[in-house]
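Trainee: pasting a predicted model and its sequence here:
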Amino acid sequence: MDKKRTCRLIRSSRTYHGKQGLDYAEAISKESVDAQGICMHLLTIPPGKRAKAHLHQDHETAIYMLHGKSAMWYGENLELYMELDVGDFLYIPAGMPHLPYNPSETEPCTTLIARTDPNEQESVLLLPELEAEWQKDQLLAD
């Protein structure tokens, strides 16, 4: 039996722990509303915390910075770096390794994230070997 497709209002009250090591506010996804081609949720990164190095296979990501400041290492070897301020938009192409984090020691940062993968976590591929190399490089830089 087919479910009737209709508009759905989500008042986000649940969170889930992502493979990336952070907690996401559940919103629009295959799991919550049977979305077919998009996933959207809020991410708040606590002060000084970061995600695990990862990529989203075959899916693009769009991010809007709502609160605070965020930073991200990205590129094939996490060799590139950028910072995001409130009001900034960020596009991450499919298959791009990245490692986002909150550089503030006192203030959380919050982003609105949308991906072309309707599943909350299906396309997340962790990159532990890349993260280990990145951590080694960070220690050498200090």
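Mentor: Cool, got the structure.

Trainee: only C-alpha atoms for contact and neighbour calcs from this point on.
Mentor: OK.

Trainee: separation between the residue nearest the centre of the chain and residue 134?
Mentor: Centroid check for the chain by CA atoms, centre = their mean gives residue 113 as the closest residue, at 6.5 Å. From residue 113 across to residue 134, the span is 24 Å (CA to CA, to the nearest Å).

Trainee: excluding chain neighbours, give the residue nearest to residue 79 in space.
Mentor: residue 73 (6.6 Å; CA to CA, 6 or more residues apart in numbering).

Trainee: next up, a second structure to put side by side with the first:
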Amino acid sequence: MPNHDHDRGTGAVRIVGGALEMGLQRQQLRAMVTASTAGARCLSSGDVYMAPGHYSAAHIYAEAEIIVRILDGYAATVTWGDEGTAAVMRHEPGQDLYVPAGLAHAAINLSRTHPVLAYEVRSTPRFNEDVSPRPDLDAQLPLLAQQVQDEHVDRVRQAQARGELPWW
């Protein structure tokens, strides 16, 4: 659990992160602002670390809307609509991705050599407590991950050939 200091006069809280923990969705997470650390009533936030080449399990958040901001690295989020068709959205440092509550999704680190660090904000005060795995979609992930990671390698090589660095 993170360490936290309360400013008793204003209600402000400074939170210093604890250890990463593996979530049900096979992502390493560090809850930061939550109901228990800061008294949050309507939101929570935390860090997400994805090792090189890693992809999460498919999952949904029953109640939480989430915003994902990539801080370092390159990622893709796979989403599945009601008809079961997968869509891939790539995102990079400085970009936000919004995932509505109930939308099945999974994250992919596009790099096989560089980790991804992201920061998530969720619309519920208990970070990651409403996650539900979607194992029915997991069989699609190995091939999807390989395809988007291969495409990323091609884009990196093309960018490097043009002298556009850094790319990993």
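Mentor: That came through, no problem. As the structure is a prediction and not an experimental result, all values here were calculated from the model.

Trainee: and the TM-score between these chains?
Mentor: The TM-score (TM-score structural alignment, normalised by the length of the first structure) is 0.85; 136 aligned residues with a CA RMSD of 2.2 Å.

Trainee: sorry, back to before: just checking, the residue nearest to residue 79 of the first structure touches residue 100?
Mentor: Yes. Under the contact definition of CA atoms under 8 Å, residue 73 of the first structure touches residue 100, with a separation of 6.4 Å.

Trainee: what's near enough to touch the alignment partner in the first structure of residue 68 of the second structure?
Mentor: Using TM-score structural alignment, the equivalent of residue 68 of the second structure in the first structure is residue 63. Neighbouring residues of residue 63 of the first structure by CA atoms under 8 Å, 6 or more residues apart in numbering: 89-91, 111-114.

Trainee: quick one: residue 133 of the first structure is in a helix?
Mentor: Yes. Residue 133 of the first structure sits within a helix when classified using DSSP: H, G, I helix; E, B strand; the rest coil.

Trainee: for the second structure, which segments count as helices?
Mentor: 35-38, 135-138, 141-161 (DSSP state H).

Trainee: where in the first structure does the second one fall?
Mentor: Aligned by TM-score structural alignment, helix 135-138 of the second structure corresponds to residues 128-131 of the first structure.

Trainee: superposed on the second structure, what's the mean shift for that stretch?
Mentor: For stretch 128-131 of the first structure, the mean deviation from the second structure after alignment is 1.2 Å (mean CA distance after the TM-score superposition for the first structure).

Trainee: flag every buried residue along that stretch.
Mentor: 130-131 (16 or more other CA atoms under 10 Å).

Trainee: ok, residues contacting it?
Mentor: Contacts for stretch 128-131 of the first structure (CA under 8 Å, 6+ apart): 52-53, 77-78.

Trainee: farthest pair in those?
Mentor: By the measure CA to CA, 52 and 77 form the most distant pair in the contacts of stretch 128-131 of the first structure, at 13.7 Å.

Trainee: the two: who's more crowded?
Mentor: Per other CA atoms under 10 Å, whichever of residue 52 of the first structure and residue 77 has more neighbours is residue 52, with 20 against 14.

Trainee: name the nearest residue to the aligned partner of the more buried one in the second structure, sequence neighbours excluded.
Mentor: Per TM-score structural alignment, the equivalent position to residue 52 of the first structure in the second structure is residue 57. What sits nearest to residue 57 of the second structure in space, not counting adjacent residues and going by CA to CA, 6+ apart, is residue 25, at 4.8 Å.

Trainee: residue in the first structure paired with that neighbour?
Mentor: Under TM-score structural alignment, residue 25 of the second structure pairs with residue 20 in the first structure.

Trainee: unless I'm mixing things up, its match is touching residue 55, no?
Mentor: No. Judged on CA under 8 Å, residue 20 of the first structure makes no contact with residue 55 at a distance of 9.5 Å.

Trainee: now do the shared contacts for these two.
Mentor: 124, 126.

Trainee: tell me which of the two has more neighbours.
Mentor: residue 55 (24 against 19).

Trainee: who are the contact partners of the closest residue to that one other than its chain neighbours?
Mentor: Closest residue in space to residue 55 of the first structure, ignoring its immediate chain neighbours: residue 97 at 4.6 Å, by CA to CA, 6+ apart. By CA under 8 Å, 6+ apart, the contact list for residue 97 of the first structure reads 53-56, 74-78, 127.
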